[in-house]
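Colleague: Have a look; sequence and predicted model below, questions after that.
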Amino acid sequence: MSARNRLLILLVTALVAATTVTGYVLRSRADSGAGGASGVVRLDTAGQILFRDTAPGAAFGRIASVPLDRPGAPRTTGTVLCDRLYAAHGTGICMQRKGPVPSTHVTVLDRDLHQVRQVKTEGFPNRARVSASGTMLSWTTFVQGDSYLRDDFSTRTSILDTRTGHLVNSIEQIPLTLDGKPYHAADLNYWGVTFAADDNTFYATARTSGRTYLIQGDLRKWTAHTLRTNVECPSLSPDNTRIVFKKRVNASANRPWQLYVLDLATMKETPLAEEHSIDDQAAWLDDHTVMYGLPRHGGGWDVWATPADGSGTPRLLIHDANSPAAVTPQH
């Protein structure tokens, strides 16, 4: 064999070996996601944060969990895929976009991530909430448009009582009192429901004539009334005393919203330290901290947290994640 042929064989062998190693590394990174591992994810395990895994790779979009006291620890990733999720007390909502025509499958999950019920609705997945008891569920889809910055958007918000199985496909027909007077309008939109501990009182956003309102509703009486203006995507604190929400602070599309906390007893608003514009229904990590999804510059999502009293500075909670829900011990 000539020296030239031996050299060619060595080069080809080296190239094959390098390609094999590179492929192995890439596959390993894809399989490992953000340093986690496949495993059993349960919705009723206290002391964890559930979220949607957004790490590039095979686990993208799956429900995952990390310890509540160590959110930077390796994640455990399940098998259920969601575009939006939320969970409480062993009950979960998993929203998935389906088909070329915009539609959403809303799956109610039990503690083992088994399907209990599925509802098909039109539009894109947007918001989801479960009451602290796991009894009341709500979800919102974009039926028209895909951003709250568009003037032509339209939403549909549903409420499901898991005790009775009663489903309200759209809450648009709820009798609304606006500024003390009965109000009816064709352009009324509702989104971002959050439930109180009594599983009867709820809060949400209503929009009409270009203005947004925080509403308080009563499920048994099937009535609602406005509390104040310029409140979007409310989320009630675990102690039921405050609401974190996004407030429109700028007409510009670059930074339209800022997170605020509203004290329901005094109606005092407190701006939070997060300086980025947050387009999310923030969740509560505990009674003193809120968490929310924040897109990264250049792509990807992370979950951040910031103190609920406006102090301190935001901190990265979970890399490559969104749709967080804290599962705490029930008292």
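Modeller: Perfect, I can see it now.
Colleague: From here on, just use CA atoms for contacts and neighbour counts.
Modeller: Fine.
Colleague: mind checking the end-to-end distance for stretch 301-314?
Modeller: Chord length of stretch 301-314, first to last residue, is 15 Å (CA to CA, to the nearest Å).
Colleague: List the contacts of that stretch.
Modeller: For stretch 301-314, contacts defined as CA atoms under 8 Å, 6 or more residues apart in numbering pick out 54, 244, 261, 270-274, 285, 287-296, 315-322, 324.
Colleague: Mind checking which of the residues you listed land in helices?
Modeller: Using DSSP state H, no member of those falls in helices.
Colleague: Show me those residues that map onto strands.
Modeller: 244, 261, 270-271, 285, 289-295, 315-319, 321-322, 324 (DSSP state E).
Colleague: what comes into contact with the helix or strand hosting residue 216?
Modeller: Per DSSP states H and E, residue 216 falls inside strand 211-218. Residues outside strand 211-218 that contact it (CA under 8 Å, 6+ apart): 200-207, 223-232, 234.
Colleague: ok, and here's another one to check against it:
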Amino acid sequence: MPEASVVNGLSLRARIAVAAAVTVLLGAVAVGYVNVAASRAETDRATPAPAQTLTLDPGPRLLVVSDRRLAVADPADPSAPRQISGLECVRVYAAAGTGVCIRPDTAWSYQLVVLDRLLRPVKSFPVPGLPNRARVSPSGRMIAWTTFVGGDSYAAAGFSTRTGILDTRTGTMVSTLEDFTVLRDGKAFRAVDMNFWGVTFSADDNMFYATMATGGRNYLVRGDNTARTLQTLTTGVECPSLSPDGTRIAFKQAVDGDPEHGWRLAVLHLSTLAVTTVSETRSVDDQPAWLDTATLAYTVRGSDGSPEIWSAAADGSGRPQLLAAGAESPAMLA
């Protein structure tokens, strides 16, 4: 799925192509979810795995979306049977026993559901637009999400993004990062075309990173949730993912600076801003997840559109390895 940066700063031809593609995509999604709504009674009768065997407890297991269901796979054995829950989700993530599931509510709307370790809903609320990203902080306290929305007059293709953050401990919610104060080169900055997506949290539950797009450029920003500020750090970073040790950012970068050419995975070293390219050569339109301090997981789509989860070394060595066929939205239950 394209990011907001596909729109910003492109030629007229590219903008028209993106607008057409998004129109087709939204139409297909709408038709698909009308069918989903029509068959909801049948699909919701699917028998979930026993609660005692399918949990969000930490362990060497991979949380995924498999055939539109929250599931758990064995990252060491792609052929092993998966534990499939009865929860319908289009995007999942979990950490420290707290999960998030973004699920269809009706044919035209979605809900974000916060889950406890036994997959029981503890909070739910509607989110606007089409779900794109979701993250949980390492402690399980903070949750973030990104959706595509329409209607912003500045958006050349008729859509933009909304990114929000929920503090599950206090209940405080930020509905959009556009309410934060942005500091670019140390000075307050404001523009009508700002878009944000792809939040990733640090271990302290306050600092986070995200992508900001404005004026045809993508920036990596560091956020302070308490101060409600965002500080630009560098450019060319989309869908950041902070490493477990807090020293690196895995991200996707547009080939030759042009999303029409696809994206490649890379790793930014925060201390030096040096970039290492990952060995995966296919286009990856995803927010990567860290399996451990040395390995990334990400979704690649085949020629028929079916998803697969692969892994690759963060230092650029070795070859990508298949983790789970017919699955997407990976999160290691560490």
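Modeller: Structure received. Since the model is a prediction, treat every value here as computed from it, not as a measurement.
Colleague: before we move on, back to that, what range in the second structure matches the strand holding residue 216 of the first structure?
Modeller: Aligning strand 211-218 of the first structure against the second structure (TM-score structural alignment) gives residues 217-224.
Colleague: tell me the average deviation of that stretch from the first structure after fitting.
Modeller: Relative to the matching residues in the first structure, stretch 217-224 of the second structure has an average distance of 0.5 Å after the fit, by mean CA distance after the TM-score superposition for the first structure.
Colleague: got the buried residues for that stretch?
Modeller: 218, 219, 220, 221, 222, 223, 224 (16 or more other CA atoms under 10 Å).
Colleague: Please produce a markdown table containing those, extended by distance to residue 168 of the second structure.
Modeller: Formatted as a markdown table, these follow (distance: CA to CA, whole Å):
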| residue | distance to residue 168 of the second structure |
| --- | --- |
| 218 | 29 |
| 219 | 28 |
| 220 | 25 |
| 221 | 23 |
| 222 | 21 |
| 223 | 18 |
| 224 | 17 |
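Colleague: Mind listing what's buried along stretch 104-113 of the first structure?
Modeller: Neighbour counts over stretch 104-113 of the first structure (16+ other CA under 10 Å) mark 104, 105, 106, 107, 108, 109, 110, 111, 113 as buried.
Colleague: Can you tell me, leaving aside adjacent residues, what's nearest to the second one?
Modeller: What it means is residue 105 of the first structure. The shortest distance from residue 105 of the first structure to any non-neighbouring residue, by CA to CA, 6 or more residues apart in numbering, is to residue 120 (4.6 Å).
Colleague: give the contact list for the one you found.
Modeller: If you count contacts by CA under 8 Å, 6+ apart, residue 120 of the first structure has them with 103, 104, 105, 106.
Colleague: Tell me the residue in the second structure aligned with the second one.
Modeller: In other words, residue 104 of the first structure. In the second structure, residue 104 of the first structure lines up with residue 110, judged by TM-score structural alignment.
Colleague: any residues touching the helix or strand hosting its match, and which ones?
Modeller: Here residue 110 of the second structure, judged by DSSP H and E, is contained in strand 109-115. Outside strand 109-115 of the second structure, the residues that touch it by CA under 8 Å, 6+ apart are 98-105, 121-131.
Colleague: Just the strands from the stretch 101-250 of the second structure, written as ranges.
Modeller: Listed in chain order, the strands of the stretch 101-250 of the second structure (DSSP state E, counting those that start in this stretch) span 109-115, 121-127, 130-136, 142-150, 159-167, 173-174, 181-184, 187-189, 195-201, 207-214, 217-224, 229-235, 238-242, 248-254.
Colleague: so how far is the second one off the chain centroid?
Modeller: The gap between where strand 121-127 of the second structure is centred and where its chain is centred comes out at 18 Å by CA atoms, centre = their mean, to the nearest Å.
Colleague: the inter-axis angle of that strand versus strand 142-150?
Modeller: Put simply, strand 121-127 of the second structure runs at 30 degrees to strand 142-150, going by axes from the mean of the first three to the mean of the last three CA atoms, to 10 degrees.
Colleague: Any buried residues in strand 121-127 of the second structure, and which?
Modeller: Buried residues in strand 121-127 of the second structure, defined by neighbour count with 16+ other CA under 10 Å: residue 127.
Colleague: what do you get for stretch 74-92 of the second structure?
Modeller: In stretch 74-92 of the second structure, counting by 16+ other CA under 10 Å, buried: 74-75, 78, 82-92.
Colleague: residues in contact with it?
Modeller: Applying CA under 8 Å, 6+ apart, the contact partners of stretch 74-92 of the second structure are 44-49, 54, 60-66, 68-73, 99-104, 131-135, 322-325, 329-331.
Colleague: Buried ones among those residues?
Modeller: Buried residues within those, defined by neighbour count using 16+ other CA under 10 Å: 48, 54, 61-66, 68-73, 99-104, 131-135, 322-325, 329-331.
Colleague: Which helix or which strand is home to residue 13 of the second structure?
Modeller: Going by DSSP H and E, residue 13 of the second structure is in helix 12-38.
Colleague: ok, the closest residue to residue 107 of the first structure other than its chain neighbours - contacts?
Modeller: Excluding the flanking residues, the one nearest residue 107 of the first structure by CA to CA, 6+ apart is residue 118, at 4.4 Å. Residues near residue 118 of the first structure by CA under 8 Å, 6+ apart: 105, 106, 107, 108.
Colleague: and the gap between residue 50 of the second structure and residue 119 of the second structure?
Modeller: Applying CA to CA to residue 50 of the second structure and residue 119 of the second structure gives a distance of 11 Å.
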